[in-house]
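Peer 1: Model the structure of this input:
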Amino acid sequence: MFVLGAGGQGFNGGDIAFQLLMFLLLMFLLRKYAFGPLMGVMKQREEHIANEIEQAEKHHQEAKKLAEEQRELMKKSRQEAQALIEEARKLGEEQKEQIIQAARAEAERLKEVAKQEIAQEKEQAMAALRQQVASLSVLIASKVIEKELSEQDQAKLISEYIQEVGERR
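Peer 2: Prediction:
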């Protein structure tokens, strides 16, 4: 026989075969009862983590989309507010112009009324003056009839007439 070791033991092929058989049986049992379920659990865990990552990514995308929508809404709100402010400013300007035009029209109307009143009063004053002139003319004529006047008397009569008219005013 062939000796391999220094202890004198020889090559025992049966022990090696038995140990190999036991090792293969142990591997089969571990694979069936330990590694299989362990791999299943690991596979489920991997799928769960992948799903969680996918869900987180979806939520992140939705959050980005909502944030963008919020930005757009804020932008639109600012634009609408600016448009309302601009419209109110224009309306204020229009009302200001209308008020100014109404005030000008009223001032013009009052001016015309005042002109008409002045013209009426002037006409009344002229009528009163004509009446006074007529009265004085009649008075002068009656005095002239009473006596014939010289040039000096006429000048005196006219100056008296003018003085009398001035006193009546």
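
Peer 1: make it CA atoms for all contacts and neighbour counts henceforth
Peer 2: OK.

Peer 1: and P37, which of the three is it?
Peer 2: Per DSSP: H, G, I helix; E, B strand; the rest coil, the secondary structure class of P37 is helix.

Peer 1: Number of residues surrounding it?
Peer 2: Each residue near P37 was counted by other CA atoms under 10 Å, and the total is 13.

Peer 1: how about the helices in the chain?
Peer 2: Taking DSSP state H as the test, the helices found in the chain are 13-29, 36-146, 151-168.

Peer 1: Was I right to think L136 contacts Y161?
Peer 2: Yes. Counting by CA atoms under 8 Å, Y161 is a contact partner of L136 at 7.0 Å.

Peer 1: okay, and the common contacts of those two?
Peer 2: Residues touching both L136 and Y161 by CA atoms under 8 Å, 6 or more residues apart in numbering: none at all.

Peer 1: picking that back up, possible to save the helices of the chain as a markdown table with distance to L4?
Peer 2: Output for the helices of the chain, formatted as a markdown table (distance: least, CA to CA, whole Å):
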| stretch | distance to L4 |
| --- | --- |
| helix 13-29 | 12 |
| helix 36-146 | 40 |
| helix 151-168 | 171 |
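
Peer 1: Second chain to compare with the first, below:
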Amino acid sequence: MIQFNASLIYTIINLVIFYLLLKKFLFKPVMGIMEKREKMIADGLQNATDTQNEAKQLKADYEKALSGAKEQSSQIVDKAHAEAKKEYNRILSEANEKAGIMLENAKKTIEVERQQTMNTLQSEIAGLAMQAAKKIVDEKTENQGNKGIYDQFLEGVGEAHGNTDID
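Peer 2: Model (predicted):
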């Protein structure tokens, strides 16, 4: 069997003291370092997870902002097209209106010039007719009956043109 002698007791006491010393000076500091290291690793993993989640959130926000920007740019382009079309139609209608006014003015001017030309031609024709009548009457001035007709003709022609002084 086992004999208990003093050396065994000293060995057991030495082992217990050695265990307590190791526990105090080795196991506790090593366990503290291990716990700190474990905590640091856990914090690092937590920070990495938080950073990854934040990055995912930022990515989602940027994608949402990008799609919003695309929609907004599309709306801006559509609005610009609509405004350009509206401006085009306004300018076109103004041009058509001005062209219509110019055409109407040109027609009026042509009518006035035509009327003036007709008046001028009538005056010239009347003058030529009067000269022809005067020549005819001068040849037959001997006959007093013809002179009365001549004077009556000249009066009628003069009144038609507002010119009563005929020589």
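
Peer 1: OK, contacts around E123 of structure 1?
Peer 2: So E123 of structure 1 contacts nothing (CA under 8 Å, 6+ apart).

Peer 1: Check the spacing between the aligned partner of it in structure 2 and A106 of structure 2 real quick.
Peer 2: Aligned counterpart of E123 of structure 1 in structure 2: Q115 (TM-score structural alignment). From Q115 of structure 2 across to A106 of structure 2, the span is 14 Å (CA to CA, to the nearest Å).

Peer 1: One more: A55 of structure 2?
Peer 2: 74 Å.

Peer 1: what's the answer for V112 of structure 2, then?
Peer 2: Per CA to CA, V112 of structure 2 is found 10 Å from A106 of structure 2.

Peer 1: What is the equivalent residue in structure 1 for Y62 of structure 2?
Peer 2: Looks like Y62 of structure 2 aligns to Q70 there (TM-score structural alignment).

Peer 1: tally of neighbours for V112 of structure 2?
Peer 2: Every residue meeting other CA under 10 Å relative to V112 of structure 2 is counted, giving 12.

Peer 1: same thing with the one 5 residues further on?
Peer 2: Using other CA under 10 Å, T117 of structure 2 has 12 neighbouring residues.

Peer 1: how big is the offset of stretch 57-73 of structure 2 relative to structure 1?
Peer 2: On superposition with structure 1, the mean distance recorded for stretch 57-73 of structure 2 (mean CA distance after the TM-score superposition for structure 1) is 2.0 Å.

Peer 1: can you check stretch 84-103 of structure 2 too?
Peer 2: Once fitted to structure 1, stretch 84-103 of structure 2 is off its aligned match by 1.6 Å on average (mean CA distance after the TM-score superposition for structure 1).

Peer 1: In structure 1, point out the residues matching that stretch.
Peer 2: So stretch 84-103 of structure 2 sits over residues 92-111 in structure 1, by TM-score structural alignment.

Peer 1: How far away from the center of its chain is that stretch?
Peer 2: 27 Å (CA atoms, centre = their mean, to the nearest Å).

Peer 1: likewise stretch 67-76 of structure 1?
Peer 2: 17 Å.

Peer 1: do the same with stretch 18-27 of structure 2
Peer 2: On CA atoms, centre = their mean, the centre of stretch 18-27 of structure 2 falls 83 Å from that of its chain.

Peer 1: In structure 1, what stretch matches it?
Peer 2: Under TM-score structural alignment, the match for stretch 18-27 of structure 2 is residues 26-35.
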